[in-house]
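A.B. asks: Just the structure for this:
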Amino acid sequence: MVVGELTIESELVVIGGGPGGHAAACRASELGVDTTLVDDRPALGGSWLHEACVPSKQLVRLAATIRGARAAATSGVEFSTPRIDIERLRARTDETIARIAEDLTTRCRRQEVRHVVGTARFESGRQLAVAGSSVAPRLRFRRAIIAAGSRERWPDGLRRDHPRITGTAEALRRPSLCDRVLVMGGSASGLEVASIYAALGSTVTLVYAGDELIPHADADLTACVATHLRGQLASITPGVSIAGVDDIDGVDDIDGGVRVSFDDGSPPQDFERVVIAIGRASNLDDLDLARTKVQLDEAGWITVDECLQTTDPRIFAIGDATGEPMLALKAAHQGHLAAERVAGWESTFDARAIPAVLFTEPPLAWCGLTERQLAEQSIPFAVQRSQWVAAGTAGNLPDGDGFTKIIYDPDTQLVLGVGIVGAGAGELIAESALALEMGAVLTDLAATVHPHPSASETIGALARGPTGTDGV
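C.D. replies: From the prediction side, this is the model:
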């Protein structure tokens, strides 16, 4: 470390302290690489911890508890109407976030990762300026990993400072009990917010500009989720955006509501809260990447190869900075792999084994290639599907309303993709992710003994059909 001109030299600089950046920094230091982590927040964790995943999962569990209590009535068990202490709920979320942030900082300290608080931008392909840092206003590096994350997109012409209009981050971090809520956007976070607020007792209206929900998943999976959501929400309308928002009382009255007009010409509607969930945009604008050899794709994301190396050989990029899928688990996995590349390992990234989970009610999970992707690539495939209610075991479970599919190569029976809709889908998909990682064929899944009775049995049952080993 050289302090001559207030410049710190580090073998590796990681930009961003979210799940990807934190994983990269700790793994690199573990492998003996002198590492500096730069993040603009004093508390590590990025939007994953402070805005998105962690706050939402607190509410997802609460929503599941409320729905479970209501559903128990069909089995003869009745509960009184739940009373929700919203301030206590918010405090609990804040406590959880603070605890995880402290744990992340402790891990960095134990791994001897140098943590610099400030906003980084490139001065060249070898040096960073860090605004707001008196400790390291400049950093020289041999290698850099960009883990800058992403931010919520916002529609043009809509005020960001209106007390009744928020993004998903605010809706999840600071939930409120409202009679009428509008969610604009069919993104994963939008569907989760809609499902959560419906469980909390709000009448929720969902509109989205596109033609389909969750276009990255197969249509049969999303159709199953949409059917359930229609039973929870007041309405779901595709091909619609907000045209205008007016205060009902003519002022920004925090105790009032808003009147929303739509671009399809339908009558305006009144809401207490409007949540914008139209996807995410890159955080790359302020990095001055033009001073490096890093190139972006047409959508504005960093171009990387299977080694996660950018077009500047000294710089790697991971997580949301590289575009879809924008998942914390992808960022963390890529963080480990990029750190290993810096340390001289031959690690490579394969997106097919990355599972995606949508925490609606019911949840949806998938991994591998989708039917659409396979068709676009002209890859032959076959599909096995099963409704849980049609399976003697899963259908007899309390949450037996679900759906499983396996996509495979009809000649080699290589597993190409798996999709699951139903209670516990996020846990059930792990087996399939392992199957894809190890290059499993259907006989591998068919030979696996699954717990009974359980929804996981549908995976084994589906695999047995094409292998000629059908039966118990």
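A.B. asks: make it CA atoms for all contacts and neighbour counts henceforth
C.D. replies: Noted.
A.B. asks: Show me the helices in this protein, by range?
C.D. replies: All helices of the chain, identified by DSSP state H, fall at 19-30, 46-50, 53-71, 86-110, 168-173, 188-199, 219-232, 328-342, 371-376, 425-438, 442-446, 457-467.
A.B. asks: Highest mean neighbour count out of these?
C.D. replies: With neighbours defined by mean count of other Cα atoms under 10 Å, none of these is more surrounded on average than helix 19-30, at a mean of 28.
A.B. asks: tell me how far that helix is from the chain's mean position?
C.D. replies: 19 Å (Cα atoms, centre = their mean, to the nearest Å).
A.B. asks: other SSEs contacting it?
C.D. replies: For helix 19-30, the elements it packs on are strand 7-15, strand 35-39, helix 86-110, strand 138-146, helix 328-342, judged by 3 or more Cα pairs under 8 Å, 6 or more residues apart in numbering; DSSP states H and E.
A.B. asks: try it again with 6 Å
C.D. replies: In terms of contacts (3 or more Cα pairs under 6 Å, 6 or more residues apart in numbering; DSSP states H and E), helix 19-30 is packed against helix 328-342.
A.B. asks: can you state the direction angle for the helix it packs on and helix 53-71?
C.D. replies: Counting by axes from the mean of the first three to the mean of the last three Cα atoms, to 10 degrees, helix 328-342 lies at 150 degrees to helix 53-71.
A.B. asks: quick one, helix 328-342 and helix 19-30 angle?
C.D. replies: Counting by the same axes, to 10 degrees, helix 328-342 lies at 30 degrees to helix 19-30.
A.B. asks: returning to what we had before: figure out which of the helices of the chain is closest to Arg126.
C.D. replies: When those are ranked by distance to Arg126, counting by Cα to Cα, first place goes to helix 328-342 at 14.8 Å.
A.B. asks: Would you do the same for the sequence below? I want to compare the two.
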Amino acid sequence: MTYDVVVLGSGPGGYASAFRAADLGLKVALIERYKTLGGVCLNVGCIPSKALLSVAGKIRSAEQTDKGISFSKPTIDLEAIRQHRQTTVDTLTNNLALMAKGRHVDVYYGEGKFVSTTAMTVSNQKVQTSLEFKHAIIAVGSKAIKLPFIPHDDPRVLDATSALQLERIPKHLLVIGGGIIGLEMATVYQALGAGVTIVELGNQIMTGADKDLVRVFQQANKDKFNFLTQTQVTDVTATPESLKVSMTNKDDGFSLDVDAVLVSIGRSANGNTSNIAEIGVKTDDRGFILTDDQGRTSVEHIFAIGDVTHGPMLAHKAAHQGHIAAEVIAGHSAHFQALAIPSIAYTYPEVAWVGLTEEQAKTQNIAFKTAVFPWSASGRAIAAGNAAGKTKLIYEQKTERLLGAGIVGDHAGELLGELTLAIEFGATLEDIALTIHAHPSLHETIGLAAELGAGTITDLPNKKALLSHSN
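C.D. replies: Below is the predicted model:
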């Protein structure tokens, strides 16, 4: 079989590129090593974790008893929760299969390997198939990083995939790594009854977000989690009774006996698989494939997208890269030139940010200011009992052009869309402040933050007006 495009990997980037290429009239094959489409994200990543987080959110909401209503302790049915997770996954993966069929994309299930720059084999337990192609898009993603001193074969040692199975809820779970994935799974397990300790090697959890946003999250969860930052796990020893975790911090060494350990220290690119390097596609020493802004690799007719390329390992980045690669192959002039790629921690409260953080602006020597609107002054947040949050705008000092933004609070991820669009459009504080936001609403805090920075706010003391009068 000969194809215009063969796509290796059916995650959000892979299926997006395959479907876009088919819509542009190309003959497309999509290769997936597992039995369903969707890759890590849909099957064992972002989608099932959000299904479980929705359950955790309902439990967390029921725990809030300050509004004249109280609920009894919830009854946890793990089998029903697992079924909800799987039904969510099955719905989306089945839809993908239907869309592939509707677009006449040929799907091959098995392990794909390059045998040359124009040919590939797909092997499974039944048969090996040979495919020839004019172009290829590599979307093989990434895998979880493992620590060599951890007994990974012990069922009490979890990774991001096995943690989603909810085989049991441990009395005490230790999470190694304070990134988004670890914090989201910690949120699920704590809501379902586990005591949780989070260990982070760096000086803050949720690396990449501004510290003031993270502090709001930590304050809201001080009674839920035990946070250990600037702490390194040095050994995990399995005994019949427990897992003994040895750690060191800046002051001393110590150990904890826990019932389970979740290893969530990041992911590594899969660029050293599938004979990718053997056919001349250049990778760096960490397995990332080198590409230009069209996704083109060192082999001109082969493209790469998603986690296997440099940049944030996010599904929405991969999908946009996939569209670009398909369009370039179809002869369109397209480039990946995103100014802002949003990041969201679907925790309670949510933490979301986009564009430049304060730390990044400082590193780039950009003269900037911030405008922060506290949710303690938001009518909607106060009425909902969720006033522990803030909306922050980071803007260029001279032009007041929006450079970045961060939100912590309920539905922060949903509120971020307006700010991502504002950065892409080069909006200023005045543009946002003059946009009428509904009252009372959470997204109103974006307009109020802009008014605060622009000096037109009436919902808080107006420092700019006070200064102008004093002068």
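A.B. asks: Mind checking how well the two chains overlap by TM-score?
C.D. replies: Overlay of the two chains. TM-score (TM-score structural alignment, normalised by the length of the second structure): 0.92; 457 aligned residues with a Cα RMSD of 1.9 Å.
A.B. asks: Of all the helices of the first structure, which one is nearest Ser261 of the first structure?
C.D. replies: Within the helices of the first structure, the stretch nearest Ser261 of the first structure is helix 188-199; the backing value is 19.2 Å (Cα to Cα).
A.B. asks: which residue numbers in the second structure go with the closest one?
C.D. replies: Residues 180-191 of the second structure are matched to helix 188-199 of the first structure when aligned by TM-score structural alignment.
A.B. asks: how near is Ser343 of the second structure to Gly404 of the second structure?
C.D. replies: In this structure, Ser343 of the second structure and Gly404 of the second structure are separated by 12 Å, where distance is defined by Cα to Cα, to the nearest Å.
A.B. asks: just Ala260 of the second structure next, same as before
C.D. replies: 38 Å.
A.B. asks: wait, what's in contact with the most centrally placed residue in the second structure?
C.D. replies: Centroid-nearest residue in the second structure, with Cα atoms, centre = their mean: Leu314, separated by 5.2 Å. Not one residue lies near Leu314 of the second structure by Cα atoms under 6 Å, 6 or more residues apart in numbering.
A.B. asks: run the last query once more with 8 Å
C.D. replies: With contacts defined as Cα atoms under 8 Å, 6 or more residues apart in numbering, Leu314 of the second structure is in contact with 306-307.
A.B. asks: What of the one 5 residues further on?
C.D. replies: Shown here is Ala319 of the second structure, whose contacts under the criterion Cα under 8 Å, 6+ apart are 12-14, 16-17, 306.
A.B. asks: same question, Val207 of the first structure
C.D. replies: 182-186, 236-241.
A.B. asks: So which residues of the stretch 251-400 of the first structure form strands?
C.D. replies: Per DSSP state E, counting those that start in this stretch, the stretch 251-400 of the first structure has strands spanning 258-262, 269-271, 273-276, 280-282, 315-317, 356-358, 364-368, 382-387. These are given in chain order.
A.B. asks: give me the number of residues near the aligned partner of Arg138 of the first structure in the second structure?
C.D. replies: Aligning on TM-score structural alignment places Arg138 of the first structure opposite Ser130 in the second structure. Using other Cα atoms under 10 Å, Ser130 of the second structure has 15 other residues around it.
A.B. asks: do the same with Asp312 of the first structure
C.D. replies: Using other Cα under 10 Å, Asp312 of the first structure has 13 other residues around it.
A.B. asks: Need the counterpart of it in the second structure.
C.D. replies: Residue correspondence to the second structure (TM-score structural alignment): Asp312 of the first structure is matched to Val299.
A.B. asks: so who does the closest residue to Arg314 of the first structure other than its chain neighbours touch?
C.D. replies: Nearest-residue entry for Arg314 of the first structure: Arg143, 5.0 Å, with adjacent residues in sequence omitted and distances by Cα to Cα, 6 or more residues apart in numbering. Taking Cα under 8 Å, 6+ apart as the definition of contact, the neighbours of Arg143 of the first structure are 11-13, 126, 314-316, 342.
A.B. asks: farthest pair in the residues you listed?
C.D. replies: Checked with Cα to Cα, the contacts of Arg143 of the first structure reach their widest spread between Arg126 and Val342, with 14.8 Å between them.
A.B. asks: matching residues in the second structure for stretch 208-217 of the first structure?
C.D. replies: The counterpart of stretch 208-217 of the first structure in the second structure, using TM-score structural alignment, spans residues 200-209.
A.B. asks: residues of the matching stretch that come out buried?
C.D. replies: Buried residues in stretch 200-209 of the second structure, counting neighbours by 16 or more other Cα atoms under 10 Å, are found at 200-201, 204-206, 209.
A.B. asks: from those residues, which single one is nearest Asn43 of the second structure?
C.D. replies: Met206 (23.8 Å).
A.B. asks: Quick one: residues contacting the residue lying closest to the closest one once chain neighbours are set aside.
C.D. replies: Nearest-residue entry for Met206 of the second structure: Gly179, 4.7 Å, with adjacent residues in sequence omitted and distances by Cα to Cα, 6+ apart. With contacts defined as Cα under 8 Å, 6+ apart, Gly179 of the second structure is in contact with 205-207, 264-266.
A.B. asks: do that again at 10 Å, thanks
C.D. replies: In this structure, Gly179 of the second structure makes contact with 198, 200, 204-208, 264-266, 345, judged by Cα atoms under 10 Å, 6 or more residues apart in numbering.
A.B. asks: Ok, Val55 of the second structure next?
C.D. replies: 81, 84-85, 188, 191-192.
A.B. asks: Including distance to Val44 of the second structure, could these go into TSV?
C.D. replies: Listed next are the contacts of Val55 of the second structure as TSV, based on distance: Cα to Cα, whole Å:
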residue	distance to Val44 of the second structure
Ile81	15
His84	14
Arg85	10
Val188	15
Ala191	20
Leu192	19
